[in-house]
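Visitor: here is a sequence with its predicted model. Questions after.
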Amino acid sequence: MDRPGWHPHLWHPFTQVATAAPPLRVVRGEGALLELDDGRRLIDAISSWWVTLHGHGEPSIAAAIASQARRLEQVGFSDFRHPAAEQLAERLAACSGLERLFFSDNGSTAVEVALKIAWQWWRNRGEPRQQLIAFEGAYHGDTFGAMAVGERSLFSEAFEPLLFAVARAPWPATWWDDDGVEAREAAALARLEQLLETPTAAVILEPLLQGAGGMALVSESFLRRVEALVRASGALLIADEVMTGFGRSGHLFACQRAGIRPDLMALSKGLTGGFLPMGVTLAREAIYAGFIGTAPGLTLFHGHSFTANPLGCAAALASLDLLQELPERHQQFEARHRPHLEALARHRLVRRPRLLGSVAAFEVATDQPGYLNPVGPRLQRLALERGVFLRPLGQVVYLLPPLCLDDDQLTHCYAVIDAALSSL
């Protein structure tokens, strides 16, 4: 079925062709900007689904990929290893405190691997645990295991009969000037403690910030109390840092900002600076040791054709170089956001402003909360007309720009949001 403005052979994600506007055609990206085929330039205020960490076309990452491509572009990782994978594993282990690294190819599969490791680790010990716990509102990806531990919604409804059961605890999201957060946190912790009375394989969470679930922020102290309960129960703790990793929280990892140490961590998105798809699951050494033995069933039978792709590893190493050479870019972004968000928070339509590192978010006052709220597409169109690309989550509007965004561009983003709100 051909429609004007749509390519006859492409199938776009999260898109209903019958009702959506045709996708824009991008021909070039540079820094925080996207150039369209009609010559317009847009500020990419959401880092192209949160992956473009340092900016489009970052020269040092492009050069690292080109250099690696001339030496080795791909090799099967079951039978071989290579220097780029070794170096990346060493550096991620050093900066995360988790000693073992398993490569995959995107965020969903990094989560799948973490779930499989946690589940099988208990089985390998001869004491299988049958419960997994996740949090209400979570999003962990669109493969089956990731869907199962995410919030059940329209996104997963068609597959509900195929998803395994998951116990759920409340996520006591908070925002500026929130007087009720302590009571919500106490109720959430009480429920989690109750759930943990059942032997549990693992608890999975997005540390500090649920991304696709509406940029829902919790306090650092809440996460520390969650960790204490999980430790007391003997369950494993899985941190899904697919979105929050690599400086997005103002720290290299959100777990570090919160002061918690998970047993397993899923990474992707900013891992390669947005240049190439790659996922990573980090694990404690003691977990890795639980898969070693002469019995074949102890093996983690999981893999991907492009596991530890050398080009992706080279991109990730170059991205880590930038984070370590220019730490002020992620460490100071929250301070850059703050005065703009404080001013915007006075707008009559702005509710529940919150801020974490390079992520600023708020909700538009509405009687119809939810992902399908039409206010999101309306704001997106209004912002596009003014040169800024946003992708609101229903009534939740957020900025999550590349770290290279300059002060004038950041000011323009907030001015466009203010004008768009006033046009509603």
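Guide: Cool, got the structure.
Visitor: every contact and neighbour count from this point should use C-alpha atoms.
Guide: Will do.
Visitor: neighbours of the closest residue to residue 420 other than its chain neighbours, how many?
Guide: Leaving aside its chain neighbours, residue 420 sits nearest to residue 382 (5.6 Å; criterion: Cα to Cα, 6 or more residues apart in numbering). Counted with other Cα atoms under 10 Å, the neighbours of residue 382 add up to 20.
Visitor: following element in sequence after the particular helix or strand that has residue 382 in it, please.
Guide: Of the helices and strands defined by DSSP states H and E, residue 382 is found in helix 375-385. Downstream of helix 375-385, the first helix or strand assigned by DSSP H and E is strand 388-389.
Visitor: and that following strand, what does it pack against?
Guide: Packing contacts for strand 388-389, counted by 3 or more Cα pairs under 8 Å, 6 or more residues apart in numbering; DSSP states H and E, involve strand 41-44.
Visitor: which residues are in contact with the strand it packs on?
Guide: Residues from elsewhere that reach strand 41-44 (Cα atoms under 8 Å, 6 or more residues apart in numbering): 32-36, 384, 387-390, 401-402, 409, 413.
Visitor: try this one next to it:
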Amino acid sequence: MTIDLQFDSKHIWHPYTSMVDPLPCYGVVSADKCLIKLDTGELLIDGMSSWWACLFGYNVAELNEAAKNQLDKMSHIMFGGLTHQPAIELAKKLVEITPDGLDKVFLADSGSVSVEVALKMALQYWHSRGTPRSQFLTIRNGYHGDTFGAMSVTDPIGSMHELYHNFLPTHLFAPQPAIAFNESWQAEDLNAITELVLQHKDNIAAIIVEPIVQGAGGMYFYHPEYLKGLRKLCDQHDLLLITDEIATGFGRTGKMFACEHAAISPDILCIGKAITGGYMSLAATLTSDKVATTISQGKAGVFMHGPTFMGNPLACAVACAAIDKLIACNWSEKVSTIEKFLQENLAPCQTLAKVKAVRVLGAIGVVEMQENVNIAEIQKQFVELGVWIRPFGKLIYIMPPYVISEQQLKTLCSAIYTVAK
């Protein structure tokens, strides 16, 4: 099959790409397991899980079957005034596997929307209590999505959203946690964010963070005690805690949800990406009975949000199959095996002059360079080496499917070492 890359380049806008001088795109004709087939015939080992979503790779029999079976019934039905078994089954599974106390489920259509929903839940919660609040508190170098509310709680300094800074609501940003995941904990790391809480607690609707792993903002892994401290801080000052697990959920960090590293439950939880095994867009925002009841007893009497494709039955059916497969596949052992392999095989990169740091947690491997990489050039090198790795900024990282083989992992790590030299 020939893919019209010329038309694509002239007319189709890809993520974070110029239409005047676009980054090159590679045409894909099919994908199976952990291999991506290009229109030119090359097979590339996927190191990205298609932006962290395809936990089991591609062309997964159980997910294919779930989609086909649901298509014969209905691909979509409005969720206003109607419901269906795939949504009910999915909500049951999510309540069961997420941290304790999150038993109210709002099904959205993308990760960014799940964050918007979480922010609106927090705002409406305080409005319903008769004490409206307008600010959110978060930490620097975070990332929560590309829609306006999500951008407003993403670090505006030097980030991909800096351009929009003056058009967004102004929120509160504490310094990035200084103590890394495997370092000795120092309680003083919480001092700065504690001070912000004390100064602004009467107008803070919620604290929102990516738990343990800051993803697109820099692939930084911070200490679980920091997250545990945030939970205590919120409890002490009657604040809501929102955790954005869109990238970290479903086992990626070695726990089903990254909150579990700190043994805490948030008041509101955002999930997406891997929820359908990467088959289609779906997300969810879960919250506690306390938050849901307070919102429902407020002036509006309802929660004011309702996407057109909310609770899409096709996506819900596939998500149910994906969660079943994840639980049945011994994911914890698979992620642990990947983690050990990445630790051993990315370690040599630390000796390279161009490399600043190497970090591994769960099925996440990060090589941070001293300087920003040339994406077009480095992408070409990776394709020539038979791998699909998509770097950004100073970061070369992989988040491979859980079903990847040791040989495929070895090839990915070897390619990173070769390119990083």
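Guide: Ah, there it is. Note that the structure is predicted; figures quoted are calculated from it, not measured.
Visitor: superposed, what's their TM-score?
Guide: Overlay of the two chains. TM-score (TM-score structural alignment, normalised by the length of structure 2): 0.92; 413 aligned residues with a Cα RMSD of 2.2 Å.
Visitor: my guess is residue 180 of structure 2 meets residue 226, correct?
Guide: No - the criterion here is Cα atoms under 8 Å, and residue 180 of structure 2 misses it with residue 226 at 9.7 Å.
Visitor: of these two, who's got more company?
Guide: Counted by other Cα under 10 Å, residue 180 of structure 2 and residue 226 do not tie: residue 226 has more neighbours, with 24 against 16.
Visitor: A strand includes that one, no?
Guide: No - assignment of residue 226 of structure 2 by DSSP: H, G, I helix; E, B strand; the rest coil gives helix, placing it outside any strand.
Visitor: mind checking the SS state of the residue positioned nearest the centre of structure 1?
Guide: Structure 1 has residue 243 as the residue nearest its centroid, 1.8 Å off, counting by Cα atoms, centre = their mean. Following three-state DSSP, residue 243 of structure 1 is assigned to coil.
Visitor: all helices of the stretch 151-300 of structure 1, in order?
Guide: Counting by DSSP state H, counting those that start in this stretch, the stretch 151-300 of structure 1 has these helices, from start to end: 181-195, 220-233, 254-258, 285-289.
Visitor: buried ones in stretch 307-316 of structure 2, by neighbour count?
Guide: Buried residues in stretch 307-316 of structure 2, defined by neighbour count with 16 or more other Cα atoms under 10 Å: 309-316.
Visitor: equivalent range in structure 1 for it?
Guide: Using TM-score structural alignment, stretch 307-316 of structure 2 lines up with residues 304-313 of structure 1.
Visitor: which position in structure 2 pairs with residue 19 of structure 1?
Guide: Using TM-score structural alignment as the criterion, residue 19 of structure 1 maps onto residue 21 of structure 2.
Visitor: quick revisit: tell me which of the buried residues of stretch 307-316 of structure 2 fall in helices.
Guide: 313-316 (DSSP state H).
Visitor: ends of stretch 350-365 of structure 1, how far apart?
Guide: Distance across stretch 350-365 of structure 1, first residue to last, is 6 Å (Cα to Cα, to the nearest Å).
Visitor: got the contact list for that stretch?
Guide: 174-176, 209, 215, 217, 247-251, 330-334, 337-338, 341, 344-345, 349, 395-401, 403.
Visitor: ok, how many other residues are close to whichever residue in structure 1 pairs up with residue 282 of structure 2?
Guide: Matched across to structure 1, residue 282 of structure 2 falls on residue 278, judged by TM-score structural alignment. Other residues lying near residue 278 of structure 1 total 28 when counted by other Cα under 10 Å.
Visitor: correct me, but residue 278 of structure 1 touches residue 105?
Guide: Yes - counting by Cα under 8 Å, residue 105 is a contact partner of residue 278 of structure 1 at 4.1 Å.
Visitor: residue 157 of structure 1 - how many residues pack around it?
Guide: 11.
Visitor: same check on residue 3 of structure 1?
Guide: Applying other Cα under 10 Å, we find 10 residues neighbouring residue 3 of structure 1.
Visitor: same thing with residue 170 of structure 2?
Guide: Neighbour tally, residue 170 of structure 2, other Cα under 10 Å: 14.
Visitor: what residues are up against it?
Guide: By Cα under 8 Å, 6+ apart, the residues touching residue 170 of structure 2 are 135, 152.
Visitor: what's it aligned with over in structure 1?
Guide: Matched by TM-score structural alignment, residue 170 of structure 2 corresponds to residue 165 in structure 1.
Visitor: strands along the stretch 51-200 of structure 1, start to end?
Guide: With strands called from DSSP state E, counting those that start in this stretch, the stretch 51-200 of structure 1 shows them at 100-104, 131-135, 167-169, 200-205.
Visitor: shouldn't residue 213 of structure 1 be in contact with residue 135?
Guide: No - using Cα under 8 Å, residue 213 of structure 1 makes no contact with residue 135, being 10.6 Å away.
Visitor: more neighbours: those two, which one.
Guide: residue 135 (23 against 18).
Visitor: from residue 154 of structure 2, how far off is the counterpart of that one in structure 2?
Guide: In structure 2, residue 135 of structure 1 lines up with residue 139, judged by TM-score structural alignment. As judged by Cα to Cα, residue 139 of structure 2 and residue 154 of structure 2 stand 9 Å apart.
Visitor: likewise for residue 128 of structure 2?
Guide: 26 Å.
Visitor: quick one: which of the two has more around it?
Guide: The neighbour count for residue 128 of structure 2 versus residue 154, taken as other Cα under 10 Å, is higher for residue 154 (28 against 20).
Visitor: show the contacting residues for that one.
Guide: Residues in contact with residue 154 of structure 2 (Cα under 8 Å, 6+ apart) are 140-145, 161.
Visitor: report the contact partners of the closest residue in space to it that isn't next to it in sequence.
Guide: Residue nearest to residue 154 of structure 2 in three dimensions, not counting chain neighbours: residue 143, with 4.7 Å by Cα to Cα, 6+ apart. By Cα under 8 Å, 6+ apart, the residues touching residue 143 of structure 2 are 150-151, 153-155, 210, 214-217.
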